[in-house]
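Peer 1: What follows is a predicted protein model with its sequence.
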Amino acid sequence: MTFPRVKTSDNPVALVIEMVAERRHAKTNAFWYKENGELLSVLRALDWPVQGADLRPYDDAGAKLLPLLRFFPQYYRLILGFSYDLNVLSGTPHAAQPVAAWAEQSGLAAKELSDVARVEADFLIDRALNRPQAGSGHATRLQAFCENSDAFRLPDRAAAYSLTHMVFYATDYGRKPMAQNENIRRSLIHAGLVAWLDQDMDILAEVVLALRFSEAAVPDLWANAVLRAASDVFCGSQAAAGADDFHEMLMLNWAAGQLGGRAFAFDMPHDATTFHRPERGPSALQELSAQLFALGDQRRGDWGVMRWRLWPALSEPAQARLAEVEAWPEFTAFFQGFARADLGVAA
């Protein structure tokens, strides 16, 4: 099915808000708060000039946040994030502080099993109540986690996601300064190398943002790749909203805006419900991993030694992907860990 195409250049975000708020999930669905909260968070981070009329799809939801939280306390982090960003963007009270106060008084953060979830909860509550973030034991543990660059030399999307989000929370999504930290920078580069070799533009966009927010240089290769990928977004009308590339679209456009490019510069058909990007090409990461595993005990952690054995077995796209980063100073240490020569396994 095809639709008349509508240029979004005049007010692209109004159309994106309408689509995400009205045509993807019911407002009783937790995914509605997740996606709309993420969208509003990105718009606030970009200082996007949202007009009051653009936010009308949120009028009913904004007025019901406290009753909603009391009935669905398990979704408190989604509701807290949505509440605060809607409040800031609209300039009108939408229960951000009462929602945060109720969440704190109910001890919801203390029930989290994950350190990352507890740090996020503390960040959201402190931000909504307009008070400085207090240090905690789980924050100290996560600092050590972020500084352990060796841990990010293997594919682990959850770990990479946690790493970038720790930077996001520490900087309030780029609004607060963060002292340069070489160990965290190296961790981000390692996570970015995994994403680059796997053509995972969702994680790569987050790495680019985290590097920028942590006062570290963003490699031109990655910045240009993110800008190109953001321009590749297109919309569709498939019924399965939530199984598409919504999050990748959002991260790419956020990163594009932070890099000085155009955010949300895609066209949108009438009645579109989904976001998409072209299918990924071959994964150099998977090809490299398969060849390393096949070598068994002959694996070595020295790229200079292993390159001549691995290169002929890789596809041309994989070779091209590797060729763009193999001379980076961080690649030597990255490959040493990725090869897993000392562990006797590769996956």
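Peer 2: Received, thanks.
Peer 1: C-alpha from now on. contacts and neighbour counts both.
Peer 2: Will do.
Peer 1: can you tell me which residues contact the most centrally placed residue in the chain?
Peer 2: Averaging the C-alpha coordinates of the chain gives a centre point, and the residue nearest to it by CA atoms, centre = their mean is residue 206 (4.3 Å). Under the criterion of CA atoms under 8 Å, 6 or more residues apart in numbering, the contact partners of residue 206 comprise 161, 164, 251, 255.
Peer 1: and the last one, how many neighbours does it have?
Peer 2: The burial count assigned to residue 255 is 27, neighbours taken as other CA atoms under 10 Å.
Peer 1: so which helix or strand takes in it?
Peer 2: Of the helices and strands defined by DSSP states H and E, residue 255 is found in helix 246-258.
Peer 1: Tell me the gap between the following helix or strand past that helix and the middle of its chain.
Peer 2: As assigned by DSSP H and E, the chain's next helix or strand after helix 246-258 is strand 268-269. Offset of strand 268-269 from its chain centre (CA atoms, centre = their mean, to the nearest Å): 24 Å.
Peer 1: Then stretch 52-70?
Peer 2: The gap between the average C-alpha position of stretch 52-70 and the chain average comes to 25 Å, counting by CA atoms, centre = their mean.
Peer 1: what about the residue nearest to the centre of the chain, distance to residue 239?
Peer 2: Distance of residue 206 to residue 239, given as CA to CA, to the nearest Å: 27 Å.
Peer 1: Go ahead and confirm residue 32 touches residue 26.
Peer 2: Yes - with contact taken as CA atoms under 8 Å, residue 32 and residue 26 are classed as touching, separated by 6.5 Å.
Peer 1: okay, the two: which has more neighbours?
Peer 2: Looking at residue 32 and residue 26 with other CA under 10 Å, you find the greater number of neighbours at residue 32, namely 20 against 12.
Peer 1: ok, that one - contacts?
Peer 2: Under the contact definition (CA under 8 Å, 6+ apart), the residues listed for residue 32 are 20-21, 24-26.
Peer 1: Filter those residues down to the ones in helices?
Peer 2: 20-21 (DSSP state H).
Peer 1: Throw the contacts of residue 32 into JSON lines and include distance to residue 49, thanks.
Peer 2: Rendered in JSON lines, the data for the contacts of residue 32 read as follows (distance: CA to CA, whole Å):
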{"residue": "20", "distance to residue 49": "18"}
{"residue": "21", "distance to residue 49": "18"}
{"residue": "24", "distance to residue 49": "24"}
{"residue": "25", "distance to residue 49": "25"}
{"residue": "26", "distance to residue 49": "26"}
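Peer 1: hold the first one in mind and look at this next one:
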Amino acid sequence: MTNIVSFAARRAARPAMGATGGLVSLLSGFATGRRRQGDAWWLKENAELLMVLSALHHDVPEAALAVYQPFHDGLEDQLAFHPQYYRMMLGVAVWLEDLGQPGDTAARMGARIASEGWIGMEVNDLQRAESRFLMARAGQAVDLPGLDARLTGFMSRPETFALPNPRAAYDLLHAVFYLSEYGRRPLHLPKAAQQSLHVLGNLAWLEQNGDLLGEVCIALRYAGLPVPPLWLGHLHRESAAFRIEAGVCEDSSDAYHNFLVNRWLMGTMGETAFGEDYPVGPMRFSLVRPLISPLREWSQALMALGGRREADYPAMRRACAGRLSPEALEIADGAMAEGPEFEAFFATFARPVLAHGAVRKGA
């Protein structure tokens, strides 16, 4: 494949930012204009925004951080009352102070979390990995023997990620984020884990899911792997399609997360991130998406074949063509021609059937 975007060539690049006033409006809108300050949705959105800015190593003006000062001052009391949210609260403190908020609140929170053993309440390795990473940023080393090996084992089963499974997709990508410390340290994944990222990227491409595809591309960057031009071109086109409007966000279904991921990716590529002029006060994000879902069309067409399903894409294209829109065919054909390891993805996605009726595992 030619024209692959090189991680090494771009790694030191710094993204361009919009005017200081734009960033002040953006952070103020998230801190005071979209959710009730301190509730779970507010913590999620603001932790994500601040994390992205930190991961991009941006210098955030004091005026942009000042809106968080009252919440930052009360974080330790919040933590004492809501220990179940300790990861999100610690994350907000870590990212704020990383971006220049004065104080050592994160260190004190980390010390309390360590002394009370709150990591012990976690039920899965991904949550433990996030806790370990945030605690390290807060100055608290956490020893979790075997964690990296278990995460690597999970990531190294590509067939897991060839079928729609939001939980598995989220865990794969965030394992990469935590192990690479959001791009702060080199990450050398085994070949099988690299294939998992490519397989998940093909699934996201077939779904035309820019949110998921953007995170896959960021994970590829953090793993030192090239970003396929096919995927990046789609995300560049989507980048220009976001609409940011003044007004209250009435529910959780707007496109803010797609927007954050898209700008995060552009920043990791050394391109402009958060360069818009944002409205003052509440804001909402929208993205016009195509009405068709190639992933759904392909799933339904393959299921209709019953025992005639095979792992071979050309054969299944011929068998399914009558049930597929031209767009669904074009998108899959593009992946076959330009996507990395599309055949490996399709070998599982097609769920080929053996003679006795059992579904054969993908190659």
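Peer 2: It's in. Fair warning: this is a prediction, and the values are worked out from it, not measured in the lab.
Peer 1: and the two most separated of the contacts of residue 32 of the first structure?
Peer 2: Between any two of those, the greatest separation by CA to CA is 10.2 Å, found for 20 and 26.
Peer 1: Which of the helices or strands spans residue 320 of the second structure?
Peer 2: Assigned by DSSP H and E, residue 320 of the second structure belongs to helix 313-320.
Peer 1: check the fit of that helix onto the first structure and give the mean distance.
Peer 2: Following superposition, helix 313-320 of the second structure is found to deviate from the first structure by 1.7 Å on average (mean CA distance after the TM-score superposition for the first structure).
Peer 1: Return the residue of the second structure aligned against residue 171 of the first structure.
Peer 2: With TM-score structural alignment defining the correspondence, residue 171 of the first structure maps onto residue 180 in the second structure.
Peer 1: I figured its match was touching residue 186, is that so?
Peer 2: Yes - Residue 180 of the second structure is in contact with residue 186 according to CA under 8 Å; the separation is 6.2 Å.
Peer 1: Might you report the residue contacts of residue 201 of the second structure?
Peer 2: Residues in contact with residue 201 of the second structure (CA under 8 Å, 6+ apart) are 212-213, 216-217.
Peer 1: Quick one: map it onto the first structure.
Peer 2: Matched to the first structure by TM-score structural alignment, residue 201 of the second structure sits across from residue 192.
Peer 1: how far away is that match from residue 276 of the first structure?
Peer 2: Applying CA to CA, one obtains 22 Å for the distance of residue 192 of the first structure from residue 276 of the first structure.
Peer 1: One more: residue 93 of the first structure?
Peer 2: Here the criterion is CA to CA. By it, residue 93 of the first structure lies 34 Å from residue 276 of the first structure.
Peer 1: okay, these two: which has more neighbours?
Peer 2: Between residue 93 of the first structure and residue 276, counted using other CA under 10 Å, residue 276 has the larger neighbour count: 17 against 14.
Peer 1: mind checking the SS state of whatever residue of the second structure lines up with that one?
Peer 2: With TM-score structural alignment as the criterion, the equivalent of residue 276 of the first structure in the second structure is residue 286. Counting by DSSP: H, G, I helix; E, B strand; the rest coil, the backbone at residue 286 of the second structure sits in strand.
Peer 1: unless I'm mixing things up, residue 286 of the second structure is touching residue 244, no?
Peer 2: Yes - here residue 286 of the second structure lies in contact with residue 244, judged by CA under 8 Å, at a distance of 6.5 Å.
Peer 1: can you map out the strands along the first structure?
Peer 2: When assigned using DSSP state E, the strands of the first structure occupy the ranges 5-6, 234-236, 268-269, 274-276.
Peer 1: Read off where stretch 70-90 of the second structure ends up in the first structure.
Peer 2: With TM-score structural alignment applied, stretch 70-90 of the second structure matches the range 60-80 in the first structure.
Peer 1: Counterpart of residue 313 of the second structure over in the first structure?
Peer 2: Aligned against the first structure by TM-score structural alignment, residue 313 of the second structure finds its counterpart in residue 303.
Peer 1: Compute the number of surrounding residues for that match.
Peer 2: 18.
Peer 1: again, but for residue 46 of the first structure
Peer 2: Using other CA under 10 Å, residue 46 of the first structure has 18 neighbouring residues.
Peer 1: contact partners of stretch 27-34 of the second structure?
Peer 2: Contacting residues not belonging to stretch 27-34 of the second structure are listed as 37, 42, 45-46, 64-65, 67-68, 248-249, 280-284 [CA under 8 Å, 6+ apart].
Peer 1: same thing but at 10 Å, please
Peer 2: 22-23, 25-26, 35, 37-38, 41-43, 45-46, 49-50, 60, 63-68, 71, 246-252, 278-284 (CA atoms under 10 Å, 6 or more residues apart in numbering).
Peer 1: out of the residues you listed, which are buried?
Peer 2: In terms of neighbour count (16 or more other CA atoms under 10 Å), the buried residues within these are 22-23, 25-26, 35, 37, 42-43, 45-46, 49-50, 60, 64-65, 67-68, 71, 249, 278-284.
Peer 1: Helices of the stretch 1-150 of the first structure, start to end?
Peer 2: Shown for the stretch 1-150 of the first structure, the helices assigned by DSSP state H, counting those that start in this stretch span residues 12-22, 30-45, 59-63, 65-71, 76-90, 96-105, 115-128, 137-147.
Peer 1: average gap between the longest one and the second structure?
Peer 2: Right, helix 30-45 of the first structure. Overlaying the second structure shows helix 30-45 of the first structure at a mean distance of 1.0 Å from the equivalent residues (mean CA distance after the TM-score superposition for the first structure).
Peer 1: Cool, thanks, signing off.
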